[in-house]
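Asks: give me the fold of what follows.
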Amino acid sequence: MLRQTELFYGGDYNPEQWSREIIMEDMRLMKQAKVNYVSLNIFGWVNIQPSEDVFDFTFLDEMMELLHKNEIGVDLANGTASPPAWLVKKHPEILPITINGTPSVHGSRQHYCPSNQLYRSYVKRLSEAVAKRYADHPALIMWHINNEYTCHISECYCDSCLAAFRQWLKEKYQTIDELNRCWSTKFWSQSYSERDEIFLPKEMPTFKNPAHQLDYKRFISDQNLALFKLEKEAIRKYSQDIPVMTNLMGLHKHVDGFKFAEEMDVVGWDAYPNPFEEKPYPQFLANDLTRSLKKKPFLVMEQAPSAVNWRAANGAKKPGQMRLWSYEALAHGADGIMFFQWRQSQGGAEKFHSGMVSHNQDPESRLFKEIVQLGEELEQLNELVGTTYVADVAFVFDWENWWALELDAKPSAKINYIKQMRDLYKVFHELNIGVDFVHPSESLDPYKLVISNAQYLVTEDFSTKVKAYVNAGGHFMTTFFSGIVDENDRVYLGGYPGAFKEVLGIYVEEFYPMPLDAKSRIAIGDGTYETETWEEVIHLKGAQAVANFTQGYLAEMPAVTQYKYGKGESYYIGTKLFEAGNRVIIEKILTEADIPSTASEFIQNQSHSISVTCRENQLDNFIFLLNYGQKSETIQLNVSAYSLLDEAIVQDNITIPANDLKILKIPKVR
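Replies: Take a look at the predicted model:
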């Protein structure tokens, strides 16, 4: 398999939009910006297959040759992201159908049903044709399959999906009796005697069966994965040694990233933080999540050089913001920084989405100078390629739990998987504690602390795994409304949180969701901390109270608990805390689990403004110091180090200007 040897830098390139004169100017500017990698042909279907019986690779051939001549590698897409008009006209049955029965029409993108076998046959034919032609081209570095699966079409209710869903259910449950049991169909007289009695969960008079809805979400994710695998297999027919990937979207709800990552050689995602945010923690979290899908370096496949075009107010990135956030991704394991797109489009729906080359076409513009600066810097950092991100803490992340948790008919509509995870993640980021994300099927053993946030759906296998992990000396923390149901959305009986009750040493008798706009407080030691959303009646069954509720019926009752289980410790937070409360609890756990801040062995003082992360290989540690503050900060060093961007040895201390960074290389003691 072709191995990456340098940090990738570039963006989506769409030369079909431009004249020959501008294309040649692009080559000159790409060299100036140190671009070494571009994504090509992502929306190229109609360009290379203008009609059903005609393939015309003339223009794409020229672009591949031109890029190779200019020493720019190509992430080549098979071009399936947007079906052409001739295909829609001839076969309108490939179009997706909304929940209300409305089909899409041509004129946007991603207008296809992933289950439709006819559509799949056209995709297979196109993918094979592209792979056969370019498999041995020297410019080819990566295969890019499709684009942002389910970005726009996350549901389809057509007849193809109905037939495929029934077949999917047959393969999963084998018998109709087993389906009825797992779906709890005795409720509301929903029992089925034949599979053709089952429909997609379309419009219904009131609440739908949650097990039915959950399986539909699993099905849609699996159908898109099956489409990806079909496209991949078509490419692999002619190309075995070139890595294959698609661009995921980080905290995107509708496809299971762990399942997709199993089929990808390299994982990438499209990062679009909001410039109005000082620190966009969801996107920071998504960097760590994307890396964690394979526990290997990842690629930022798209980001905006400045503004996007699809928010209500599309803020431009301030001077230095694009650079600092690019290094945030690099610090957390990225081996490439890419943009959408190279040149800002003159027309079309994304013409006001910024490009590396702006509408002003001014190579002296502030934005292009920043693009060039970043490219020049990344060229100095190729020894980072393939290095490992250092993390002592793991968050459990499970797409199936996310789907189940946020279905309707729950005790509170304010439960939000990602927002609650972001609140906890923010504390670890601010404390400079590196985190991975793990799927419930993965081992917990490499980590000193495992966080299970709002893990409503828990299998018996994971429950057993957590007990073994804590019993052996691990530290485990979970939050309210966790451990409630099994994989079929059936409640564990005998008291909440059923799957975690034993390892936590508690029994929750009853939930007490708070009014949607209400606030309360809990007492921790001599202080009190604000809460919202959730309270509950917790009984101690061996655990001890770390914090108590302070108001109403629950006053003086446990709110946060701790339990020694075997050689380890478990913690439970029975309410939704704000940042100050989360921080005091997390700092307590980190102390007890003996988890120091990242790079504390090399650094004496760590400022709140400085984000500290570490990547490593067998020989060296690479310490990233990113200053998100508004003033310079000086960090005291315990060892001498080499500052990569300064190309200088530093001793005793190093100063990081505001909105800037340093990367230190520190040899390991051998």
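
Asks: hey, let's count contacts and neighbours off CA atoms from now on
Replies: OK.

Asks: what's the spacing between A394 and V450?
Replies: Separation of A394 from V450 (CA to CA, to the nearest Å) stands at 5 Å.

Asks: looking at those two, which is more packed in?
Replies: Looking at A394 and V450 with other CA atoms under 10 Å, you find the greater number of neighbours at V450, namely 27 against 22.

Asks: got a list of contacts for whichever strand or helix holds that one?
Replies: Per DSSP states H and E, V450 falls inside strand 449-452. Where contact means CA atoms under 8 Å, 6 or more residues apart in numbering, the residues beyond strand 449-452 that reach it are 392-397, 444, 474-479, 482, 593.

Asks: neighbour-wise, which one of the residues you listed leads?
Replies: For the contacts of strand 449-452, neighbours were counted by other CA under 10 Å; the highest total belongs to F476, with 28 neighbours.

Asks: wait, it touches S570, no?
Replies: Yes: in terms of CA atoms under 8 Å, F476 counts as a neighbour of S570; the distance is 4.7 Å.

Asks: which residue is nearest the middle of this protein?
Replies: By CA atoms, centre = their mean, the mean C-alpha position of the chain lies nearest to G250, the distance being 2.3 Å.

Asks: relative to S292, how far out is the residue lying closest to it once chain neighbours are set aside?
Replies: Beyond its immediate neighbours in the sequence, the residue positioned closest to G250 (CA to CA, 6 or more residues apart in numbering) is A286, lying 4.9 Å away. Here the criterion is CA to CA. By it, A286 lies 9 Å from S292.

Asks: check E430 too.
Replies: To S292, E430 is 20 Å away according to CA to CA.

Asks: what about those two, which has more around it?
Replies: When neighbours are counted by other CA under 10 Å, S292 comes out ahead of the other of E430 and S292, with 25 against 16.

Asks: here is the second sequence; please produce its structure so I can put it next to the first one:
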Amino acid sequence: MPETTPRGLTGLAFGGDYNPEQWPESVWREDVRLMREAGVTLVSVGIFSWALLEPSPGAYDFGWLDRVLDLLHENGVRVDLGTPTVVPPAWFYRAHPDALPVTARGERLAFGSRGAICHSNADYRAAAVDITTRLAERYGDHPALAMWHVHNEYGVPVSACYCDSCAAHFRRWLARAYGTVDAVNEAWGTAFWGQRYASFEEIDPPRLTPTVGNPAQALDYRRFADATMRENFTAERDVLHRLSPGIPVTTNFMTALSQCDSVDYWAWGREVDLVTNDHYLITDGRRTHVNLAMAADLTRSVAGGAPWLLLEHSTSGVNWQPRNPAKAPGQMARNSLAHVARGSEGALFFQWRQSRRGAEKFHSAMVPHGGTDTRVWREVVELGASVGSLASLRGTRTEADVAVLWDWHSWWAQNLDWRPSEDHDARERADAFYEALYDRHLTVDFAHPEADLSGHPLVVVPALYLMTRAAGDNLRAYVENGGTLVVSYFSGIVDEHDAVHEGPHPGALRDVLGLTVEEFSPLPAGGRVRLTGPGGAELDADVWTEFVVPRGAETVWTYADGLTAGHPAVTRHRLGGGTAWYVSTRLDAEGLDALLGRAAEDTPLAPRADLPRDVEVVRRTGESGTFLFAINHTATDAEVPLGTAGTELLTGGRAAGRLAVPAGAVRVVRLDG
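Replies: Sure thing, here's the model as predicted:
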């Protein structure tokens, strides 16, 4: 079996993307001197270097990379070696212009950026395997090599191509998936609008049409595009496994729900030896540390709960948002250690030395334009020492309290055209429910709808429009066996082919929820409704309402106004040993907190009212002990209860009773016993 941890690392990883090809060799020795000063243990090399490694077809130049890897090895820095297949050289596109992707409008994109790839193109596939083979033959047993890094951020910026090569590949994919064209017609519902196909050869990608095309075809094309990228990854991975045995192979994910919607990371997580992730703060006015925690929890969940690795984030500002503020003093360490708290085996950045040229020259780096006499550099050195002091964490796992269901296929289907309201956003509901759980100081595991949920006393379904019958049966069994389920509106509506489940809504969930929905009633822009509930308490909601008919469920909150006035808004259904809650409208933060508070009463989860808002408390546990992370995202000093005394690893002091966490600081306590 391949290794799942970087070879040669004895502690947590610290470092980043190293692009020495951007600098004269006279800078390289200064780089490694500074890496030693900062405590760097791992760097990613060669990700964008195909044009340098193969400057003309079949002519290779590995000399510069030999010198870089040897220099890093001499200085004790391990290497995450990239296969540079995200950017083929200009000569490749001149010889194979059909390897450039084509949009749904029929426009062929040009060379000059990155990721401009038709993943179905046979010439690209052959060239990618060839350069990967050359690298593996040369460096497969290099003493600096810790892991392999295939490609870069699959799906960004292009995942789907609509060219003729993709059309032929799509037909083959459909033939394998369905067997017959009649099965495709049935799954896609092609009787509607006379879209029936008599043979696979009549099927094209979902290119631009006069009006909305077939949603089931569009959904399958998302699956096809994702599977095609994954085929290319596994082709390179298998070469590396064969020629470089014992070295883990990965590719960097982007699991933050707002950043990459074209990749089914549940499927990808099964293909990599070690799950790695890139995460960048979206500075749109929201609490960025909550989205960070969500991305880290989702990445850990894709890894099956096993430790993972943060392969990229930023020391300070990025360069690709409308406004790119710097991180506040201490925020770099706080961000980095929050990822570690939620399962990362280290913290790496993009990139080591800030570029002077190119599209990302204003993206922050470990060594900024200002050099070492800067706040960023001083914080990098301090963080390196902190990460080094946490070596005993290695291999431990983050403890979670609740589960949130998420499925990329459902998100793809939800985002197709002609849904009941453009104001409903499945990702927004996932963010909102996650934030409500975060504010109740509950650590979240994400789970596939068909996964085993028995270890979680509370399961939340934010907005799962697409749900298989197997998933519905799974949730029913979960509740019958004593679990507590909370489901948001517009969930369980269609099957895996985007066909409405037979019978009343919500088809896959109506039995477990003990109700039916007669009709959706989305609100007009800006519309709001009030809900009345226990003791006359009122909640506010917007975007969506429904005509809910209880069929065994009890009404907890009722619509007080609007078209659905007098109808149930929030229900609770006792089933077997558990309960299932349903909320048929979009509650605000206060409403979600009230809902989750009531649902938590059906679980053994203990209230955590003694923890301040925006102070995270997360535990990692393993053979080396139990470690409590306390992360203070506020400008006020805080205290958190310990329960058990221990040693604070970042300061070396003892801690007992209540742990003091200064404003903006992080504390990590190895608990006694």
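
Asks: TM-score of the superposed pair?
Replies: For these two chains in superposition, a TM-score of 0.97 is obtained (TM-score structural alignment, normalised by the length of the first structure); 662 aligned residues with a CA RMSD of 1.3 Å.

Asks: am I right that the residue nearest to the centre of the first structure is in contact with A271?
Replies: Yes: with contacts defined as CA under 8 Å, G250 of the first structure counts as touching A271 at a distance of 7.4 Å.

Asks: which neighbours do these two have in common?
Replies: Common neighbours of G250 of the first structure and A271, using CA under 8 Å, 6+ apart, are Q283.

Asks: can you tell me the closest non-neighbouring residue to A225 of the second structure?
Replies: Beyond its immediate neighbours in the sequence, the residue positioned closest to A225 of the second structure (CA to CA, 6+ apart) is A160, lying 5.2 Å away.

Asks: so how far is D98 of the second structure from the one you found?
Replies: When A160 of the second structure is compared with D98 of the second structure (using CA to CA), they lie 14 Å apart.

Asks: tell me the contacts of the aligned partner of E556 of the first structure in the second structure?
Replies: With the correspondence set by TM-score structural alignment, E556 of the first structure lines up against G566 in the second structure. The contact partners of G566 of the second structure, taken as CA under 8 Å, 6+ apart, are T558, Y559, A560.

Asks: with T443 of the second structure instead?
Replies: Shown here is T443 of the second structure, whose contacts under the criterion CA under 8 Å, 6+ apart are D297, E399, A400, D401, V402, L437, V618.

Asks: remind me which helix or strand the aligned residue in the first structure for the third one belongs to.
Replies: With the correspondence set by TM-score structural alignment, A400 of the second structure lines up against A391 in the first structure. Element membership for A391 of the first structure, per DSSP H and E: none, as it lies in no helix or strand.

Asks: kindly report the same for R574 of the second structure.
Replies: For R574 of the second structure, the host element (DSSP H and E) is strand 568-575.

Asks: distance from that strand to the first structure after superposition?
Replies: Here strand 568-575 of the second structure is compared with the first structure after superposition; its mean distance to the aligned residues, by mean CA distance after the TM-score superposition for the first structure, is 0.5 Å.

Asks: helices along the stretch 101-250 of the second structure, start to end?
Replies: Ranges of helices within the stretch 101-250 of the second structure are 122-139, 164-178, 181-188, 215-243, based on DSSP state H, counting those that start in this stretch.

Asks: what range does the longest one cover in the first structure?
Replies: Think helix 215-243 of the second structure. Correspondence between helix 215-243 of the second structure and the first structure is established over residues 210-238, with TM-score structural alignment as the criterion.

Asks: corresponding residue for Y478 of the second structure in the first structure?
Replies: Structural correspondence for Y478 of the second structure with respect to the first structure (TM-score structural alignment): Y469.

Asks: doesn't its match lie inside a helix?
Replies: Yes: under DSSP: H, G, I helix; E, B strand; the rest coil, Y469 of the first structure sits within a helix.

Asks: so it touches E442, yeah?
Replies: No: when contacts are counted by CA under 8 Å, Y469 of the first structure is not listed as touching E442 (11.9 Å).

Asks: these two: which has the busier surroundings?
Replies: Regarding Y469 of the first structure and E442, a neighbour count based on other CA under 10 Å identifies Y469 as having more, with 25 against 11.

Asks: what's that one in contact with, if anything?
Replies: Residues L444, D445, G568 are the ones in contact with Y469 of the first structure under the rule CA under 8 Å, 6+ apart.
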